[in-house]
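1. Next comes the sequence, and after it the predicted model I'd like to discuss.
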Amino acid sequence: KTYGYNEEDIIGKHCGVLWGKDSSNEDLRSKLSETTKGVWCGEIYHTHKDESKFPIYISRSIVKDETEIELGIVSIVRDITEKRAREQRLEYMAHFDDLTGLPNRVLFYDRLNKLLSRAKRDNLLFALLVLDLDRFKDVNDTLGHNVGDLLLRMTAKRLINCLREADTVARLGGDEFAIILAGINEPQNAAASAQKIITYLGNPFRVKKDNECTIGASIGITIYPFDGNNADILVKNADIAMYQAKRDGKNRYEFYNPDMNAASFRHFTIENKLREAIKREEFILYYQPQIDINTEKIVGIEALIRWQAPGQDLALPGKFMSIAEETGLIITIGEWILLKACSQNKAWQNTGFSPIPVAVNVSARQFKQQGIAEIVAQVLNETGLDPRFLEIELTERILMHDEELIMANLGVFTAKGVRLSIDDFGTGYSSMRYLKRLPIYKLKIDKSFVDDIATNPGDRAISEAIVTMAHSLQLKVIAEGVETKEQLKVLRSLGCDEAQGFLFYKPLPADKITDILSKGKL
């Protein structure tokens, strides 16, 4: 049965028929025939009746009589096809990524070290690219891990299709890939390949029958021998360059340069200090009043975070919030801001001040997290603040991705009575379609348009267009960064509803706002 023969087919035939004509067995045949110790065992290939090869384990023993005369040879054969398949599977799993079929980290480093040896010997250039997918976590969170896995497989195929056979593309883990570009002539060759990859991956992926998603890729590039002379340094520096590409806007590539080490160290230091700051409760909230342009009465307050590290100056959000967003610490910090702002607003109301809304900025990462609507509801319930007196500020860039999730969350907020506003309006990519569909209450004109509104016709025209459009959609308009009476005069002439800025009040701690409210500025 093992060989596919019937008894009548095989009895009387020479056992060599089982070996077939495979020349690779010649050495083993020789060993078998040269058995001198009476026993030989090993793995060889035998041949089925249909001439297909299969692996066997064979043990051969010489049979002798009592006078040590050789009578013949007894062989015991075991088919090890399944054993070999298991071994090959284990070998594959040790060197290839099971999800994408790409080389894994182990095989990647093996090929990189071999190329390093050759490059050192032959004085060759090569490039190493570290690639991380942009917005992949959003896909996982909104469409599920099965879709995320499909997207990774589709990404792997696109990467293979836009590279040469001599190149290596590997999956290092998660949504991070590494690419070895062997034998380049100049660094610009690596830049061209990186841009080609970004273009390929920028096309929509059809992940479901009626569903497409668009991601991007941030790529860091190192060149041997300029950016490192061993595998670990080249990978580390490419990783640093990739994170710089993410900080510079994503969906781009960056070549490594030594200055990035200092920036990476600063980033690492701030991240660790932020983690400690959360534990030690080093954050405080400042509040900036929002003013009705016509009456100049306070009609709202925006909550703004500050970081007071021991022995350090008060740090503004620009120093640390982008790192908090990138690392995910924004989730914890954002929940703290929301709870603190709502608690303070309720405290002002309990003191007897007329109720006004407090505006809280919510980042893209916060807004897309699972359960954000439940978190807001829990905070409102815990603090006792009426939802009408909470305003969530979103940047308009948030509106351009994951429309279904955004609509669902916005719908929950507005159903509870929470107000929604668009921060920094005019700096992103909003369209009338979004503004018509989404339950927005207010638009905030970005400070960049307000700065020169009294002297720059372009900024005035943009601001006027925003006010006119917003009013046609029954939306309020607020201008931020108002610092001069001339700016206020222009905004008033354009029909802007509200303003905030140093002309009225700087951001102040809660006790200072209490003093202002006590003077009847409402």
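-> Sure, I can see it.
2. contacts and neighbour counts: CA atoms only from here.
-> Noted.
3. Please enumerate residues in contact with the lengthiest strand in the chain?
-> Looking across the chain with DSSP state E, the single longest strand is strand 53-64. With Cα atoms under 8 Å, 6 or more residues apart in numbering as the contact definition, strand 53-64 has outside contacts at 32, 38-48, 70-81, 84.
4. Sitting in strands, which of the residues you listed do you find?
-> Checked against DSSP E, the contacts of strand 53-64 include these in strands: 39-47, 70-79.
5. follow-up on the earlier one: just the buried members of the contacts of strand 53-64?
-> Among those, those that count as buried by neighbour count (16 or more other Cα atoms under 10 Å) are 32, 40-41, 43-48, 79-80.
6. Show me the strands in the stretch 51-200 of the chain, by range?
-> Remark: strands assigned in the stretch 51-200 of the chain by DSSP state E, counting those that start in this stretch are 53-64, 70-79, 126-134, 168-173, 176-181.
7. Mind putting those into a markdown table with distance to Ala119?
-> Below are those laid out as a markdown table (distance: least, Cα to Cα, whole Å):
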| stretch | distance to Ala119 |
| --- | --- |
| strand 53-64 | 39 |
| strand 70-79 | 44 |
| strand 126-134 | 8 |
| strand 168-173 | 15 |
| strand 176-181 | 12 |
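8. dropping in the other structure now:
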Amino acid sequence: MQYTDTNRPKERMSGDSELDALTTQPTIFARGEDKISERALRALSPQEMLWRHSSVAGLSDALIMMVDDEVLNIEMTEAFLIEAGYKHFVNTDAPELAVPMMRKELPAVLLLDLSMPKVSGLDILATMRDDPVLRHVPVIVLTSSIDPHVKLKALEMGAMDFLSKPVDPTELGLRIRNTLAASAYRDYLSQHDGLTGLPNKQRYHREVAVALAAAKVEGYHGALLHVGVDALGRINDALGRSIGDQLLQRISKRLASCVQTEWGGELSSEHHNPTLYRFDGDEFAIIVPRMDGVHSAAAFINKLLEDATVSFRRHGSPELFVTSSVGVSVFPIDGMDPDILTRNAGLALRHAKQAGPHRYEFFSPKFNELAQSRLDLSAELRHAISRDEIELLYEPRVELATGRVVAAQSVLRWRHTSGRIIEGDELTELAGSSEMDVALLEWQFEELSKHARNWRAAGLHPIPVGISASLANIRPSDLGHLADATIAAGMEARHLTLELQHVGVIDRLPARETMEMAALRKKGFRLAIDRFGSTSSVAHLRSLLCDEIKVEASFLRDLGRDATLQAMLLGIGDLARRLRLTCVACGIDTAAHLAFLKKNGWDQGQGRLFGEPLSGLAFAARWLTRSGKTHRVLLPGESE
């Protein structure tokens, strides 16, 4: 955008007069220097910094402003900088407009001429020096004056650099690039913690306000988490500040890794991900821009507590463990003012520390009670297996065309001592937050082996059984070991279907792990992509060869009210047939669901319409036979 003073009188010249003026009046570049070689231009480009740093990644987007009373100088400079790779400019040939323009849109660097009518460059520098914001704008002076006192005066008043006209364009490009880089690095240092490299408290306060504004518009909840290292002061006193700093660096890396695993997940909004910051002393903070419920926040906080626990040992001394505590304030429940929410999170952290190390507390008493209940459940899950509170059940998978039971779906259920039944996603999340997911999966394989042996001993014909496993929680090689152990216990590979969730993880695994999936298939195990349409998509069919896809149950939940879901289901069914994959519909709970799927030629399905999950013994008695021809499901209204 070009700003000009429309009130300034302009004298019209004849063609000869204009030519004479151009040949006698100095321009910003010497004659013949307005064009330089392509190679030299590349060297000036903001993308070609020899010193690369995250703080200078966006130099080409920096706003460059130029104030010069000669329009030709402005046009030549902008043409040159555009060719060098810069994108954004503002300018004016009316110096009296320069300061208002900068207050309206702050430039990253100012190119300033000194000798101008009405308002000189020195006048502009004086005004900028007295302004708390403008005084930080880097200024490169460009002038035809050769008076050394003028140069010293400009530098004294805050100019960062000084170039005499005519300017060598290569030098100008390098001065601009280096000035922008130094300014960007200065801004980086002002917003980041020197010990850990994390964004600091100053940036945290600014971005809390941004997160609250977005949450207000979208109408969702979020949270501020303050994480404090327990007893860091005693460690500094006993072992020295250097040891304390090393611990803070280790904890910051572990917290950063934990926070990054939530990017793009249920704790993220459309434009914001959870972000970690470091305050002074022993404290960190996390902005959670979106929180669907206390269960998701509690699971994340529990993982934070585990990841923030570090151990260290000094020579000749016993191993020490350092833990952390967490305080949480939730918006909008605990307020929508950044200062109040920050204070509330700090109060919650203080109360958590007073209650003992390695704890967390919500500022809201109601949320705190619910979250503490979830934390207690996570702790109790570790003992649930030894107390025989976990059971492995089976629900039938049905061939929709005939109604015959063709496979079984394993279901884990926790009968809590309080009488509460915990299963499905809630049990999966609890297992993940308490690091019990792999142990629970191993127990599930062992129980399946035991049930299969019992069925075979009774002379019953086995059918394939599906077991769900998340690749986000277990490596393919470990899954392969569990599957091989099941076969060693007497089960046939063709009777075990490994139903894989979060299969997108496989793209980031080492090649040997990817090869493990192909090896499992060669051994005869069936592979299924679970929750198709939710944690997996069409793209994953290219990265993982499988035998079947299981469609997320939510597709059927609103089938009657959403024509889009109907179209999507038809498309998925057609895709599976073209790829010769078995297509399994999950969540068939009504006769209307079944009628739609049968009408459109779906292969198989499972859901409560076909019966509740049964124990291994009850399932065998109800569905398995010695002949190998399984029983047919009787739907509501049908008789034997």
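-> Okay, I see it. Values in this document were obtained by computation on a predicted structure and should not be read as measured data.
9. TM between them?
-> Superposed pair, TM-score by TM-score structural alignment, normalised by the length of the first structure: 0.55. Supporting alignment: 332 aligned residues with a Cα RMSD of 4.0 Å.
10. hmm, back to that, can you redo the buried ones among the contacts of strand 53-64 of the first structure as CSV with distance to Ile466 of the first structure?
-> Output for these, formatted as CSV (distance: Cα to Cα, whole Å):
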residue, distance to Ile466 of the first structure
Leu32, 90
Trp40, 89
Cys41, 86
Glu43, 79
Ile44, 80
Tyr45, 79
His46, 81
Thr47, 81
His48, 81
Asp79, 78
Ile80, 76
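11. Touching, Pro507 of the first structure and Leu285? I think so.
-> No - with contact defined as Cα atoms under 8 Å, Pro507 of the first structure does not reach Leu285; the gap is 9.2 Å.
12. which neighbours do the two share?
-> With Cα under 8 Å, 6+ apart, Pro507 of the first structure and Leu285 have common neighbours Leu304.
13. Give the aligned equivalent of Ala493 of the second structure in the first structure.
-> The equivalent of Ala493 of the second structure in the first structure is Pro387 (alignment by TM-score structural alignment).
14. Tell me which other helices or strands the top helix by length along the second structure touches.
-> For the second structure, the longest helix by residue count, based on DSSP state H, is helix 169-191. Contacts defined by 3 or more Cα pairs under 8 Å, 6 or more residues apart in numbering; DSSP states H and E place helix 169-191 of the second structure against helix 38-44, helix 71-84, strand 109-112, helix 201-218.
15. swap the cut-off to 6 Å and go again
-> In terms of contacts (3 or more Cα pairs under 6 Å, 6 or more residues apart in numbering; DSSP states H and E), helix 169-191 of the second structure is packed against no helix or strand at all.
16. What span of the first structure is stretch 66-73 of the second structure aligned with?
-> Going by TM-score structural alignment, stretch 66-73 of the second structure lines up with nothing in the first structure.
17. no no, stretch 88-105 of the second structure
-> Going by TM-score structural alignment, stretch 88-105 of the second structure sits over no part of the first structure.
18. Would you check how far apart the closest residue in space to Ala364 of the first structure that isn't next to it in sequence and Val376 of the first structure are?
-> Excluding its sequence neighbours, the residue lying closest to Ala364 of the first structure (Cα to Cα, 6 or more residues apart in numbering) is Ile398, at 5.6 Å. For Ile398 of the first structure, the distance to Val376 of the first structure equals 18 Å [Cα to Cα, to the nearest Å].
19. can you check Ser117 of the first structure too?
-> Applying Cα to Cα to Ser117 of the first structure and Val376 of the first structure gives a distance of 57 Å.
20. Please work out how many residues are found near Ala454 of the first structure.
-> 18 (other Cα atoms under 10 Å).
21. Would you mind measuring from it to His46 of the first structure?
-> 91 Å.
22. What of Gln195 of the first structure?
-> 52 Å.
23. One more: Gln474 of the first structure?
-> 83 Å.
24. go on, Arg60 of the first structure?
-> Taken as Cα to Cα, the span from Arg60 of the first structure to His46 of the first structure is 14 Å.
25. again with Tyr256 of the first structure
-> 55 Å.
26. Same question for Gln88 of the first structure.
-> 19 Å.
27. Kindly report the same for Val207 of the first structure.
-> 46 Å.
28. swap in Glu480 of the first structure?
-> In terms of Cα to Cα, Glu480 of the first structure sits 82 Å off from His46 of the first structure.
29. sec struct for Glu435 of the second structure, please.
-> When classified by DSSP: H, G, I helix; E, B strand; the rest coil, Glu435 of the second structure comes out as coil.
30. Trace it over to the first structure, please.
-> So, by TM-score structural alignment, Glu435 of the second structure is matched to Gly328.
31. Please work out how many residues are found near its match.
-> Neighbours of Gly328 of the first structure using other Cα under 10 Å come to 13.
32. Name all residues that make contact with it.
-> If you count contacts by Cα atoms under 6 Å, 6 or more residues apart in numbering, Gly328 of the first structure has none.
33. do that again at 8 Å, thanks
-> Contacts of Gly328 of the first structure (Cα under 8 Å, 6+ apart): Arg365.
34. ok, back up a step: from Arg121 of the first structure, how far off is the match of Ala493 of the second structure?
-> 70 Å.
35. Of the two, give the one with the bigger neighbour count.
-> Pro387 (21 against 9).
36. Alignment lookup: Ile390 of the second structure to the first structure.
-> That one, Ile390 of the second structure, aligns with Phe283 by TM-score structural alignment.
37. how much space between the closest residue to that match other than its chain neighbours and Glu282 of the first structure?
-> Distances taken as Cα to Cα, 6+ apart put Trp307 closest to Phe283 of the first structure, at 4.6 Å, once the chain neighbours are dropped. Separation of Trp307 of the first structure from Glu282 of the first structure (Cα to Cα) stands at 6 Å.
38. These two: which is more packed in?
-> Legend: neighbour count by other Cα under 10 Å for Trp307 of the first structure and Glu282, higher for Trp307 (20 against 14).
39. which ones are touching the residue in the second structure that the more buried one lines up against?
-> Using TM-score structural alignment, the equivalent of Trp307 of the first structure in the second structure is Trp414. Residues near Trp414 of the second structure by Cα under 8 Å, 6+ apart: 384, 389-391, 421-423, 427.
40. swap in Val328 of the second structure?
-> 223-226, 344-346, 348-349, 360-363.
41. Quick one: classify it as helix, strand or coil.
-> strand.
42. And the strands in the stretch 401-550 of the second structure, which stretches?
-> Ranges of strands within the stretch 401-550 of the second structure are 405-415, 421-423, 465-470, 496-501, 526-532, 548-551, based on DSSP E, counting those that start in this stretch.
43. Relative to Phe367 of the second structure, which of those is closest?
-> strand 421-423 (19.9 Å; Cα to Cα).
44. contacting residues around the closest one?
-> With Cα under 8 Å, 6+ apart as the criterion, strand 421-423 of the second structure contacts 411-416.
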